[in-house]
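K.L.:
below are the sequence and a predicted model; questions follow.
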Amino acid sequence: MSGDDRLLTVADLAQGQWGMFTSAQAADMGVSAQYLKRLADRFLVTRMRHGVYRVAGAPLDPCDPLRAQWLALEPARSAAERIAGADPVGVVSHRSAAHLRELGDMDADTYEFTVTKRRNTRSPDVRFHVEAVGRSDWTLVDGLPVTTPTKTIVDLAATRTDGGHLAGVVWDALRTQQVSREPLAEALREFAHLYGAPLGDGDALVEQLIAQASSAQLGSPVPTPDEIGRLQTAARQISSSPQVAAVQDFSASDQARDVQRVLRDPAFTEALRQLRRQGII
C-alpha cells in the first residue's frame, strides 16, 4: 500500500467519527503505528489522546476530547458499529451528559461514562459508573450515546449531586421541555428524603428544586421554614377578612385554575426573569 493510499485509508476511517480514528482501527486496515507517527510528524494527523488521532483539516468542536475518550473505550470497533449494537460500550452520563444536553451549570472536566462491566483507567479525568443502561435510557447527541434527560437527572440525584446544581439541571430540563414534570417526579421519588423533601414525595422534591432554581435565577434567596410559617400565618389572617370573599369565589373558578397552571409553568417564570433583566418590570 502506497503512502497516499494509507493516508486515504485513515481519512476514510475518520469519516463518520468526527474526523477521528483509532490506531487499532488503522492497524486493522494495514496502517502501522510507525506510519501514523510519520503522519503526525508531518502534521497530517493530530494525536488527541493515546491511540486516538484526528485528521488535519477536520472541523474542531468543543466535544472532541469527550468523543476521543469514548472512541478509546472500544478502539477496535467503529462508532457506527458500536451505536448499532446492543451495547455501545460506554454511554455518556452524569455531569458529562448534563453538559452535552446543556442542562444546568456544572463543571464537566471529568469525562463520565456508564459501562456494563467494571473497568479501570489510568486517565485521571475519566470516571466510570457500572450499570446496564437500556436502549430506552440513552439517545444520540452530536453522534454520541448520551443518557436521556430523565436518566441523567436520576443519575445525578443518585450520586448526591448538591441541591443547587441539581436544581439548575431540573429547571433547564423542564424549561426546555426535555422532561415532563409528573414522570420526573415519579423517577425521583426514592431520592426525595435525601434532599429534605418528605419520604417518597417526588413531586415535593421537584417543586423544591424548581423554587430553588427560580430563586437563583431571580436573585432572591429561598425562604426559610420560619419565614414560610410567618407568611402562612399572615395569609390565614388575611383570608378571614370580608374583603377576600370575592377573591375566594374567583379562586374556585375554572378561570382561576387556568391562571394557576400558567403561574406554575417554568417557561412563564423564565419569561418574567427575561423581562426583569431588560428592565421592563
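P.N.:
All right, it came through fine. Numbering: from 1, shown residues only.
K.L.:
only C-alpha atoms from now on, for both contacts and neighbour counts.
P.N.:
Noted.
K.L.:
quick one: the strands in the stretch 1-150 of the chain?
P.N.:
Counting by DSSP state E, counting those that start in this stretch, the segments of the stretch 1-150 of the chain that form strands are 20-22, 45-49, 52-55, 91-92, 111-115, 126-130, 138-141, 144-147.
K.L.:
included below, for side-by-side comparison, is a second structure:
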Amino acid sequence: MVHGLGDFFLDGFDFMVPTRRGTRLPGVRLRVRRLTADEVVPVGGMPALTVERMIADLVDLRIDRSLVAGVVRDAVRADRLVALDRLVAHLAMHGRDGRALAADLFEDAGVTVKGWSRWAEVTGPRYLDADHGPHHSTGSRQKDRYTF
C-alpha cells in the first residue's frame, strides 16, 4: 500500500482510470473510477487516493474487514485520518449508512478518533450520501450496515 497502512501483501497493482482501458501486463488491474481532486493526494511524487477514499475503496472491494480495520487503526494512530466527513461520505456510497459503518470500523480497529464523538453528535442520526448530501437515516439503509 502506498500509504504504508495496514498489513497487506499485494497480489497485484490496481490503477484507477477515468474510462475503460485494457492492459496485458500481468498483475495489473485497471478499474474505471471518476475521481475528484479532493480524493487524490501525491505520495512520493505519485498520485494516490486519500486515506479516507482508500478505506472506502477497500470496503467497496470487499477486502476482509479485519484488514480494513488494521488500515483504520494505523491511520488513526499516525494521525492520517483527517477528514471524517469525507470518510463518511465515501463509505455512504452505494446506499450504505456511512456514519454507522465508520463507527463500526473504529470499534473493530479498537481506536478512538479525535473529534468523532462531537462530529457524530452534531450530525445526529443522519448519514451522508456521497451523491445526494445529508439525509435522515431510514431503516431500509440499515440492512447493509455490516455488509461489505
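P.N.:
Now that the structure is in, tell me what you want to look at. All values reported here derive from a predicted model rather than from experimental measurement.
K.L.:
TM between them?
P.N.:
TM-score for the superposed chains, counting by TM-score structural alignment, normalised by the length of the second structure: 0.65, backed by 113 aligned residues with a CA RMSD of 2.3 Å.
K.L.:
sorry, back to before: tabulate the strands of the stretch 1-150 of the first structure (JSON lines), appending mean neighbour count and distance to H193 of the first structure.
P.N.:
Shown next, in JSON lines, are the strands of the stretch 1-150 of the first structure (neighbours: other CA atoms under 10 Å; distance: least, CA to CA, whole Å):
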{"stretch": "strand 20-22", "mean neighbour count": "29", "distance to H193 of the first structure": "45"}
{"stretch": "strand 45-49", "mean neighbour count": "18", "distance to H193 of the first structure": "42"}
{"stretch": "strand 52-55", "mean neighbour count": "23", "distance to H193 of the first structure": "44"}
{"stretch": "strand 91-92", "mean neighbour count": "28", "distance to H193 of the first structure": "27"}
{"stretch": "strand 111-115", "mean neighbour count": "23", "distance to H193 of the first structure": "25"}
{"stretch": "strand 126-130", "mean neighbour count": "17", "distance to H193 of the first structure": "23"}
{"stretch": "strand 138-141", "mean neighbour count": "16", "distance to H193 of the first structure": "27"}
{"stretch": "strand 144-147", "mean neighbour count": "26", "distance to H193 of the first structure": "24"}
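K.L.:
measure the aligned partner of P145 of the first structure in the second structure to L67 of the second structure for me?
P.N.:
In the second structure, the residue matched to P145 of the first structure (TM-score structural alignment) is P47. Here the criterion is CA to CA, to the nearest Å. By it, P47 of the second structure lies 23 Å from L67 of the second structure.
K.L.:
residues of the longest helix along the first structure that come out buried?
P.N.:
With secondary structure taken from DSSP state H, the first structure has its longest helix at helix 202-218. Residues of helix 202-218 of the first structure classed as buried under the neighbour-count rule (16 or more other CA atoms under 10 Å) are 202-214, 217.
K.L.:
chain neighbours aside, what residue packs nearest to the residue nearest the centre of the second structure?
P.N.:
For the second structure, the residue nearest the mean C-alpha position is A56 (1.9 Å; CA atoms, centre = their mean). Of all residues not flanking A56 of the second structure in the chain, L91 sits nearest, at 5.1 Å (CA to CA, 6 or more residues apart in numbering).
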